[in-house]
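Colleague: what follows is a predicted structure for the sequence shown.
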Amino acid sequence: MTEKPAWLKVRYKPASVDRLTANLQAKGLHTVCQEAHCPNRGECYESGTATFILLGDVCTRNCRFCQVGGGRPQAPDSEEPAQLAETVRDMQLDHVVLTQVTRDDLADGGAAHMARAVRAIRQTNPAVSIEVLISDLGGDPAALQTVLDAKPDVLNHNVEMVPRLYPTIRPGAKYDRSLEVLARSKDRLPDGLTKSGFMLGLGESDDEVRALLADLRRVRCDIVTISQYLQPSPAHQPVDRYVTPEAFEAWAEAARALGFRYVVSGPLVRSSYRALAAYRAGREA
């Protein structure tokens, strides 16, 4: 693949990044901002926003697009929910995103741990709105209900890519299962918002993207994020193409025309980018 185009180059903001990173590491917490080398972490850190990874930083799947490391994870840290709640309070956040590594080694996929974290944050920070970005939890409806019972404000689960690419790039997941997670969440969290995201630049066609957007609306997904796939290392799936900012805006218009309450679409967009703005706009729509 050719060199990254100019629109993918961002300015690193070391003071804010290093300060917050040191604070989180001192507490033994992980953020997707660091683990996934998010290109927006400088912007988000400067605004006092971070996306926390629960259940450690080792994933039990081996997707070919993801930077988060695989291997044998440790047992869940029972102190993590309380530590997260304290950190949210110390950072004086208005909106929190909690994500997780996939934990197929746990009977409930980590659902109970996620629910405890939501409740701990609510107890310490009752005014904070909370988004959870969950795995597919193995397709277990009871595990999903455990998360929903904690009443997050936003239930986010990413479909990541068009279904044709799943067998080779995301073999541990199932497209229909991900849609079912979103459909069940909308049914059982009527006062909340559902959200999903996917990447371009993996070899998908325009027709496949249109079909994916239609599938998300069919399960009444409220918010969608559309981003450029960036190859984390030479061992990962190669980039098929770099999508222009103009093309991303065209996809945003197409998504809005389908009825999504809020769309975030751009080369540097990630799942939790501008999450607070998406939440507020989704509530008002």
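Modeller: Arrived safely, thanks for sending.
Colleague: CA atoms for contacts and neighbours, from now on please.
Modeller: Noted.
Colleague: so who does R89 touch?
Modeller: 124-125 (Cα atoms under 8 Å, 6 or more residues apart in numbering).
Colleague: from memory L200 sits against V239, does it?
Modeller: No. Using Cα atoms under 8 Å, L200 is not in contact with V239, being 9.2 Å away.
Colleague: more neighbours: which of the two?
Modeller: Using other Cα atoms under 10 Å, the more surrounded residue of L200 and V239 is L200, with 25 against 18.
Colleague: hmm, back to that, quick one: common contacting residues for L200 and V239?
Modeller: Y229.
Colleague: number of residues surrounding the closest residue to N62 other than its chain neighbours?
Modeller: Counting by Cα to Cα, 6 or more residues apart in numbering, G70 is the residue found nearest to N62 once chain neighbours are left out, at 6.1 Å. Per other Cα under 10 Å, the neighbour tally for G70 reads 16.
Colleague: quick check: G70 vs L268, distance?
Modeller: Look at G70 and L268: by Cα to Cα, to the nearest Å, they are 24 Å apart.
Colleague: which stretch of helix or strand covers R283?
Modeller: Taking DSSP states H and E as the definition, R283 sits inside helix 275-284.
Colleague: and that helix, what does it pack onto?
Modeller: strand 95-100, strand 193-200, strand 262-266 (3 or more Cα pairs under 8 Å, 6 or more residues apart in numbering; DSSP states H and E).
Colleague: let's go with 10 Å and repeat that
Modeller: Applying 3 or more Cα pairs under 10 Å, 6 or more residues apart in numbering; DSSP states H and E, we find helix 275-284 packed against strand 95-100, strand 129-133, strand 154-156, strand 193-200, strand 223-228, strand 262-266.
Colleague: deepest in the core, which of the ones you listed is it.
Modeller: For the helices and strands packed on helix 275-284, the largest average neighbour count (mean count of other Cα atoms under 10 Å) is found in strand 154-156, namely a mean of 27.
Colleague: got the buried residues for the next helix or strand after that strand?
Modeller: Going down the chain from strand 154-156, the next helix or strand is helix 166-169, by DSSP H and E. Going by neighbour count (16 or more other Cα atoms under 10 Å), the buried part of helix 166-169 is 166, 169.
Colleague: comparison target, given below:
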Amino acid sequence: MKPRHPEKINKPINPIQRKPDWIRVKISNSSIYNETKEIVKSNNLHTVCEEAGCPNISECWSKRHATFMIMGDTCTRACAFCNVKTGLPNALDRKEPSRIAKATNDLNLKHVVITSVDRDDLEDGGAEHFAQTILEIKKLNPNTSVEILTPDFLRKGDVYKKIILAKPDVFNHNIETVPSNYTKVRPGSRYFQSINLLKEAKDYDDKIFTKSGLMLGLGESEDELYQVMDDLRCAKVDFLTLGQYLQPTDRHYPIKKFIPPEDFEKYKKIAYSKGFLLVSSSPMTRSSYHADDDFQKLKEKRQNNLI
């Protein structure tokens, strides 16, 4: 069998370990799941649920929750953990934002998450395309909250401001792992670029909730994890997600450890003690997993003057 991505052909083979009992992927073929799939397909859209092989796709799509991935299905970077294909992307589809808005309406989403591939080939990294997508969604779906999960816009200056001006409700950018892992796991990125992006987004508009997440089980130490938490709090990040890294194929970075559920609970308590407003921490947690419910919790805290 040919590997899914040609660019991984020279990478070492890392056999996939058997998952522990506490990691169980739910499989669904419900009518709602199939309806969600058809809406995505009929609007000619990509989802990170499919492209990244998310283990929660059955559960989420059975609730009509899909995370749209804009600017194509081809990334300009080759992170060792990611299953999205790498290569030279196509030109931007200028009609994509309106199709995203229509699909949001078709799914009757009250909260929608928009992410993207990295587009280092674009002068602004795709920031304007993000902004147009947010505006189109809000125009057709005025009562829908919008959460965006952005690239780091490395060497692109302050292009993130284009996105902030479009008024997303949540600005998310994932740290992914601890600094010592970056050269092995996320070689095209820079840790402090990610931290600074989150800080600058919050400084530019402190009404927007900021969010970030890490995968655990990549060889990080607890002390390193706690330092990242502190760095994120220094950047005024509101919401933290922690989940277990699951190796997509034998050509991807190997799992160093399966973190037990009780450790995720411990990390959640520590994160709250450091000042995060909301923490989602479990083996199956992903950035957009239960994002709608989590946003409502944050919104209620603000409305009740608890934050």
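Modeller: Yep, that arrived. Bear in mind the structure is a predicted one, so any value in this text is a computation, not a measurement.
Colleague: TM-score of the superposed pair?
Modeller: In this superposition the chains share a TM-score of 0.97, using TM-score structural alignment, normalised by the length of structure 1; 285 aligned residues with a Cα RMSD of 1.1 Å.
Colleague: tell me the counterpart of the residue nearest to N62 of structure 1 in structure 2.
Modeller: With the correspondence set by TM-score structural alignment, G70 of structure 1 lines up against T86 in structure 2.
Colleague: ok, now how distant is that match from E262 of structure 2?
Modeller: The value you get for T86 of structure 2 to E262 of structure 2, if Cα to Cα is used, is 36 Å.
Colleague: what lines up with A235 of structure 2 in structure 1?
Modeller: For A235 of structure 2, the residue aligned by TM-score structural alignment is V219.
Colleague: OK, contacts around that match?
Modeller: 179-187, 194 (Cα atoms under 10 Å, 6 or more residues apart in numbering).
Colleague: the residue lying closest to L216 of structure 1 once chain neighbours are set aside - how many residues pack around it?
Modeller: Counting by Cα to Cα, 6+ apart, L179 is the residue found nearest to L216 of structure 1 once chain neighbours are left out, at 7.1 Å. Number of residues near L179 of structure 1 (other Cα under 10 Å) recorded here: 22.
Colleague: what's near enough to touch the aligned residue in structure 2 for L179 of structure 1?
Modeller: Under the alignment by TM-score structural alignment, L179 of structure 1 pairs with I195 in structure 2. Counting by Cα under 10 Å, 6+ apart, I195 of structure 2 touches 152, 173-175, 212, 228, 231-237.
Colleague: can you list the residues you listed in CSV and add distance to Y33 of structure 2?
Modeller: What follows is the contacts of I195 of structure 2, written out as CSV (distance: Cα to Cα, whole Å):
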residue, distance to Y33 of structure 2
D152, 32
H173, 28
N174, 27
I175, 30
S212, 28
V228, 36
D231, 39
L232, 35
R233, 37
C234, 40
A235, 38
K236, 37
V237, 33
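Colleague: just the buried ones from those?
Modeller: Buried members of the contacts of I195 of structure 2, scored by 16+ other Cα under 10 Å, are 152, 173-175, 212, 228, 231-233, 235-237.
Colleague: so can I have TSV of those residues showing distance to D292 of structure 2?
Modeller: Putting those into TSV (distance: Cα to Cα, whole Å) gives the following:
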residue	distance to D292 of structure 2
D152	23
H173	17
N174	18
I175	21
S212	15
V228	25
D231	26
L232	22
R233	22
A235	23
K236	21
V237	18
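Colleague: show me the two of these that sit farthest apart.
Modeller: D152 and R233 (17.9 Å; Cα to Cα).
Colleague: coming back round to it: using JSON lines, please lay out the helices and strands packed on helix 275-284 of structure 1 together with distance to A85 of structure 1.
Modeller: Converted to JSON lines, those look like this (distance: least, Cα to Cα, whole Å):
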{"stretch": "strand 95-100", "distance to A85 of structure 1": "10"}
{"stretch": "strand 129-133", "distance to A85 of structure 1": "11"}
{"stretch": "strand 154-156", "distance to A85 of structure 1": "18"}
{"stretch": "strand 193-200", "distance to A85 of structure 1": "22"}
{"stretch": "strand 223-228", "distance to A85 of structure 1": "26"}
{"stretch": "strand 262-266", "distance to A85 of structure 1": "28"}
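Colleague: which one of the ones you listed lies nearest to C63 of structure 1?
Modeller: Short answer: strand 193-200, nearest of those by Cα to Cα, at 13.6 Å.
Colleague: output the contacting helices and strands for the helix or strand following the closest one.
Modeller: Sequence order places helix 206-218 as the next helix or strand after strand 193-200 of structure 1, per DSSP H and E. In terms of contacts (3+ Cα pairs under 10 Å, 6+ apart), helix 206-218 of structure 1 is packed against helix 175-188, strand 193-200, strand 223-228, helix 245-258.
Colleague: could you dump the ones you listed into JSON lines with distance to E43 of structure 1 added?
Modeller: Output for those, formatted as JSON lines (distance: least, Cα to Cα, whole Å):
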{"stretch": "helix 175-188", "distance to E43 of structure 1": "29"}
{"stretch": "strand 193-200", "distance to E43 of structure 1": "20"}
{"stretch": "strand 223-228", "distance to E43 of structure 1": "17"}
{"stretch": "helix 245-258", "distance to E43 of structure 1": "19"}
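Colleague: of all these, which one comes closest to S272 of structure 1?
Modeller: Comparison of these against S272 of structure 1 by Cα to Cα identifies strand 223-228 as nearest, at 8.6 Å.
Colleague: please pull up the equivalent of P5 of structure 1 in structure 2.
Modeller: Match for P5 of structure 1 (TM-score structural alignment): P20.
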